[in-house]
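Engineer: this one's sequence-less:
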């Protein structure tokens, strides 16, 4: 692990970003350009002390998950992402298999969505990035352990995950998850990621196995969903899906129609909900 080079790289990457580049308010006047350490730590889902020690050449060797989170927080390019891994003595992940490097174009759009919940997910349901209003609506997914960041896995294996939706809507959400995963698995028959997720869920969830046997297939597209928030209530939101050029990452945007009760509740969530980031579902 090259601590000296890592320190220099992190500092320079942080200094070149303005708060507006990552969807944060500018705040008070800054003495030096770039993001503050606490802002990088917040974006990466780590403690300020941990990140500070990394920049001061005295931190532990970061895990692969932590490096991926740092690369997203600092908006690194593909080459910079790999360089970060090399500086810590780790082999960069194979993107064609993992798809964990968020496309810069999707992040650019995500950072500018301040008034509506939005997330970036893989076609297999892995949450890669969220904006603040998404965390307020459904919890901070990236703060969870890596295995708990897949919204399809959590929906079927964690009973608390379905609490995000009204009970009468949950069967439809379950069918959508299964049909979408079947479309991905059939499109990528040699990819172990969707195949492994299907095998795991068929074994662990009777509900998933039953729905899988129906052989329904549907690509994720625009729809309307209802979400339950413990303080705000039920919000009916239109769901738009923007797909990147490789069709393996999606920017999912939820909007409320002006003049509706859900629109008013979404505005209230902007005011009070950002303080409640308790992990829930996605």
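Structural biologist: Looks like it arrived, so ask away. Every value quoted in this text rests on a predicted model; they were computed, and no experiment measured them.

Engineer: Every contact and neighbour count from this point should use C-alpha atoms.
Structural biologist: Will do.

Engineer: So which residues make contact with the lengthiest helix in the chain?
Structural biologist: Assignment by DSSP state H gives helix 170-187 as the longest helix of the chain. Helix 170-187 is contacted by residues 123-124, 152, 155-156, 162, 191, 194-195, 198, 208, 211-212, 215-220 when judged by CA atoms under 8 Å, 6 or more residues apart in numbering.

Engineer: got it, and stretch 266-274?
Structural biologist: When contacts are defined by CA under 8 Å, 6+ apart, stretch 266-274 is touched by residues 115-116, 132-133, 135-137, 232, 235, 256.

Engineer: take a look at this one as well, against the first:
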């Protein structure tokens, strides 16, 4: 990224400054305050910058700020992650990325997962690790907590055939689905190039699966999409379920919800699973 939109950058900085009160950042308000929010000299003080430099940026005539300056301004102005990304893009810089794939599931997502009680549901990381699941998902797939963490990865299961819990998840036969699967991992690697666990997963997949390696070398990016998924359950047999992907953008995670159309054998199987599977889990 090279282009600097100085006018919009100046507008964003001025607007952010007006939203912050001295009390928000531990500064005394003082008498005769004539502007809403912080003064320019207060922003400069908080960011460790010169007042003249801040003035030039707010007037749309300053030099291109470095990432270090942008981070200092974002901290001083208490910018959200989204606002910080906007600030970087307006300044012609790539927004900073987290060093590793987020693996912690927010409590609100866990609450939503528990509320989806009538359907199996999973929370996936950006690299397709199963991070959390509800009771019906455990009844369908088995106890994920009994598996080593590396075995809980859906892309690993797809290409290395390790299975998930007590069932086998069959790959979608369509070539585009496989390419999207690999492409989603490439997209994740571009966001988290320094994540060692992600690098280890890609290396393992490339070494162990020729189809994965071929698709990886094609260099195509992608994302996980909603699609039909076939699972082979030890008691219920083969079930083809709709798998809807709901995004949790703040955590860079996704919520997978499995369902079946009313009146289908799969819908009857899920209803049976709600009775016998959950009872089995409560006894185990």
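Structural biologist: The structure has been received and is ready for your questions. These numbers were taken from a predicted model, which means no experiment stands behind them.

Engineer: Strands of the first structure, residue ranges please.
Structural biologist: With strands called from DSSP state E, the first structure shows them at 118-122, 127-130, 223-229, 233-243, 249-255.

Engineer: What mean distance separates the second one from the matching residues in the second structure?
Structural biologist: Meaning strand 127-130 of the first structure. Its aligned residues in the second structure lie a mean 0.9 Å from strand 127-130 of the first structure after superposition (mean CA distance after the TM-score superposition for the first structure).

Engineer: and what of the third one?
Structural biologist: Per the superposition on the second structure, strand 223-229 of the first structure and its aligned residues are separated by 1.9 Å on average (mean CA distance after the TM-score superposition for the first structure).

Engineer: next one: that strand to chain centre, how far?
Structural biologist: Chain-centre distance of strand 223-229 of the first structure: 18 Å, with CA atoms, centre = their mean, to the nearest Å.

Engineer: The second structure: matching residues for that strand?
Structural biologist: Against the second structure, the aligned range for strand 223-229 of the first structure is residues 227-233 (TM-score structural alignment).

Engineer: Same question for that stretch: list its buried residues.
Structural biologist: Using 16 or more other CA atoms under 10 Å as the test for burial, stretch 227-233 of the second structure gives 229-233.

Engineer: picking that back up, distance to residue 142 of the first structure for the strands of the first structure - can I get that in JSON lines?
Structural biologist: Formatted as JSON lines, the strands of the first structure follow (distance: least, CA to CA, whole Å):
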{"stretch": "strand 118-122", "distance to residue 142 of the first structure": "11"}
{"stretch": "strand 127-130", "distance to residue 142 of the first structure": "7"}
{"stretch": "strand 223-229", "distance to residue 142 of the first structure": "19"}
{"stretch": "strand 233-243", "distance to residue 142 of the first structure": "20"}
{"stretch": "strand 249-255", "distance to residue 142 of the first structure": "16"}
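
Engineer: Which one of the ones you listed lies nearest to residue 3 of the first structure?
Structural biologist: strand 127-130 (26.8 Å; CA to CA).

Engineer: For the closest one, could you pull out the residues that count as buried?
Structural biologist: Within strand 127-130 of the first structure, the residues that count as buried by 16+ other CA under 10 Å are 127-130.

Engineer: repeat for stretch 257-275 of the first structure
Structural biologist: Neighbour-count burial for stretch 257-275 of the first structure flags 262-263, 265-266, 269-270, 273-274 (criterion: 16+ other CA under 10 Å).

Engineer: Closest one of these to residue 250 of the first structure?
Structural biologist: Nearest to residue 250 of the first structure among those, counting by CA to CA, is residue 266 at 22.3 Å.

Engineer: Measure how far stretch 132-140 of the first structure is from the centre of its chain, please.
Structural biologist: Worked out by CA atoms, centre = their mean, stretch 132-140 of the first structure lies 10 Å from the chain centre.

Engineer: returning to that earlier point: what is the nearest of the contacts of stretch 266-274 of the first structure to residue 73 of the first structure?
Structural biologist: Residue 73 of the first structure lies nearest to residue 132 out of those, by CA to CA, at 13.4 Å.

Engineer: when you align them, which residue in the second structure goes with the closest one?
Structural biologist: In the second structure, the residue matched to residue 132 of the first structure (TM-score structural alignment) is residue 135.

Engineer: Would you confirm that that match contacts residue 122?
Structural biologist: No: here residue 135 of the second structure does not reach residue 122: they are 10.0 Å apart, not a contact under CA atoms under 8 Å.

Engineer: Can you tell me which of the buried residues of stretch 227-233 of the second structure is closest to residue 206 of the second structure?
Structural biologist: Nearest to residue 206 of the second structure, judged by CA to CA, of those is residue 229 at 23.5 Å.

Engineer: That closest one is in contact with residue 172, isn't it?
Structural biologist: Yes: with contact defined as CA under 8 Å, residue 229 of the second structure reaches residue 172; the gap is 6.8 Å.

Engineer: ok, which stretches of the first structure are helices?
Structural biologist: With DSSP H, the ranges of helices along the first structure come out as 3-15, 37-44, 48-55, 64-73, 78-87, 95-98, 104-111, 132-138, 151-157, 170-187, 192-204, 206-213, 261-272.

Engineer: okay, and the fifth one goes to which residues in the second structure?
Structural biologist: Looking back up the chat, that one is helix 78-87 of the first structure. Counting by TM-score structural alignment, helix 78-87 of the first structure lines up with no residues of the second structure.

Engineer: distance between that helix and the chain's centre?
Structural biologist: The answer for helix 78-87 of the first structure is 20 Å, by CA atoms, centre = their mean.

Engineer: same thing with stretch 203-215 of the second structure?
Structural biologist: Distance, stretch centre to chain centre, for stretch 203-215 of the second structure: 24 Å (CA atoms, centre = their mean).

Engineer: Also stretch 108-117 of the first structure?
Structural biologist: The chain centroid and the centroid of stretch 108-117 of the first structure are separated by 13 Å under CA atoms, centre = their mean.

Engineer: No further questions, thank you.
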